[in-house]
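K.L.:
Sequence first, then the predicted structure:
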Amino acid sequence: MIMDVTIYHNPDCGTSRNTLEMIRNAGIEPIVIEYLKDPPSREELVRMISDAGLTVRQAIREKGTPYLELGLDNLDLTDDQLLDAMLKDPILINRPFVVTPMGTRLSRPSEVVLDILPETHKGAFAKEDGEQVLDAEGKRIV
């Protein structure tokens, strides 16, 4: 299956690794952008957040980041201020964002990516923790 898929990936993140492998299980080799090394532009970040149906605040990662130290929990901060912080310190961008012709998702949990992939999965798939996501026919386990 030829499909342009881009994943904004952090190889140290289990959710991101699981998402990447689910994309590959669909027979797609995505464009992998390690966003900590190569962050998206402001325009790309705004578009991904909007296309995923999220608010800027929903796209911020709190865990394992300087979120609290930077005072980003202040609800008076504007979207522009939050975006500035995310672009200055990309660890604040939640992950993994996946962009396909079928849509854009913040794939948390990782199986959310299945909503924007064709049903071309090559058999069963389990996450790193052993949780089964796809059955032997490549169908989603609900």
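P.N.:
Nice, I can see it.

K.L.:
going forward, measure contacts between C-alpha atoms and count neighbours the same way
P.N.:
Will do.

K.L.:
Quick one: the helices in this protein, in order.
P.N.:
When assigned using DSSP state H, the helices of the chain occupy the ranges 14-25, 42-51, 79-88.

K.L.:
hmm, who's touching the second one?
P.N.:
Just to be clear, that refers to helix 42-51. Here helix 42-51 makes contact (CA atoms under 8 Å, 6 or more residues apart in numbering) with 55, 56, 59, 83, 87, 97, 99, 103, 104, 105.

K.L.:
tell me which of these is nearest to residue 31?
P.N.:
Closest approach to residue 31 among the contacts of helix 42-51 (CA to CA): residue 99, at 9.7 Å.

K.L.:
Next up, the contacts around that closest one.
P.N.:
Counting by CA under 8 Å, 6+ apart, residue 99 makes contact with 5, 6, 7, 48, 105.

K.L.:
next one: residue 56
P.N.:
Contacts of residue 56 (CA under 8 Å, 6+ apart): 46, 49, 79, 82, 83.

K.L.:
Looking at these, which is nearest residue 115?
P.N.:
Within the contacts of residue 56, proximity to residue 115 (CA to CA) peaks at residue 49, which comes in at 16.3 Å.

K.L.:
for comparison:
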Amino acid sequence: MNAVIYHNPRCGTSRNTLALIRHAGIEPEVIEYLADPPDRSRLVDLITAAGLGVRDAIRQKGTPYLELGLDDATLSDDDLLDAMLANPILINRPFVQTDMGTRLCRPSDVVLQILPPITRPFTKEDGEVVG
């Protein structure tokens, strides 16, 4: 199975998601999106394929979300995308794409929806057991 994760190694949710993918026996393509952000078309494709609206794909915590005025409900999707592309830290993570679909994997075990069934339990960094 093919898999791609838009990953931030400093994020526990992203690390757990990557570990779950590997636990399922899949070595994904890892894109550290802060260093190598998706272009506009790719970002729109990820958001759409995950069944989200643009605003749902914006990360607020630990970002310049408020400083940039992105809480303004009158901003268009294009405005929000412009901000995300100019400041990739605003892209919520991790997005994962496999042959079975695309998800924003928050929480990390959402990735199980687009992986083959795992046959043994997995323990997250915080000790929570999945599977």
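P.N.:
Perfect, thanks for sending it. Every value quoted in this text rests on a predicted model; they were computed, and no experiment measured them.

K.L.:
thinking again about what came up before, now render the helices of structure 1 as TSV, adding mean neighbour count and distance to residue 121 of structure 1.
P.N.:
Converted to TSV, these look like this (neighbours: other CA atoms under 10 Å; distance: least, CA to CA, whole Å):
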stretch	mean neighbour count	distance to residue 121 of structure 1
helix 14-25	21	5
helix 42-51	15	24
helix 79-88	16	34
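
K.L.:
Tell me which of these sits nearest to residue 130 of structure 1.
P.N.:
Residue 130 of structure 1 sits nearest to helix 14-25 of all the helices of structure 1, at 10.8 Å, using CA to CA.

K.L.:
post-alignment, that closest one versus structure 2, mean distance?
P.N.:
Once fitted to structure 2, helix 14-25 of structure 1 is off its aligned match by 0.2 Å on average (mean CA distance after the TM-score superposition for structure 1).

K.L.:
That helix aligns to what range in structure 2?
P.N.:
Here helix 14-25 of structure 1 aligns to structure 2 at residues 12-23, judged by TM-score structural alignment.

K.L.:
Kindly state which residue of structure 2 is aligned to residue 53 of structure 1.
P.N.:
By TM-score structural alignment, residue 53 of structure 1 lines up with residue 51.

K.L.:
ok, now how distant is the residue nearest to that match when sequence neighbours are not counted from residue 27 of structure 2?
P.N.:
Nearest residue to residue 51 of structure 2, sequence neighbours excluded (CA to CA, 6 or more residues apart in numbering): residue 103, at 8.0 Å. Residue 103 of structure 2 sits 17 Å away from residue 27 of structure 2, going by CA to CA, to the nearest Å.

K.L.:
For these two, indicate the residue with more neighbours.
P.N.:
Set side by side, residue 103 of structure 2 and residue 27 show more neighbours around residue 103, with 25 against 15, by other CA atoms under 10 Å.

K.L.:
just checking, what residue in structure 1 corresponds to the more buried one?
P.N.:
Per TM-score structural alignment, residue 103 of structure 2 is aligned with residue 105.

K.L.:
What of residue 69 of structure 2?
P.N.:
Aligning on TM-score structural alignment places residue 69 of structure 2 opposite residue 71 in structure 1.

K.L.:
I figured residue 73 of structure 1 hits residue 61, correct?
P.N.:
No: counting by CA atoms under 8 Å, residue 73 of structure 1 sits too far from residue 61 to count as a contact (11.2 Å).

K.L.:
Who has more neighbours out of the two?
P.N.:
Each of residue 73 of structure 1 and residue 61 had its neighbours counted (other CA under 10 Å), and the higher figure belongs to residue 61 (17 against 13).

K.L.:
tell me the contacts of residue 22 of structure 1?
P.N.:
Listed by CA under 8 Å, 6+ apart, the contact set of residue 22 of structure 1 reads 111, 113, 114, 125.

K.L.:
give me every residue that touches the second one.
P.N.:
The one in question is residue 113 of structure 1. Going by CA under 8 Å, 6+ apart, the list of residues near residue 113 of structure 1 reads 19, 22, 23, 98, 105, 106, 107.

K.L.:
Nice, that's everything, thank you.
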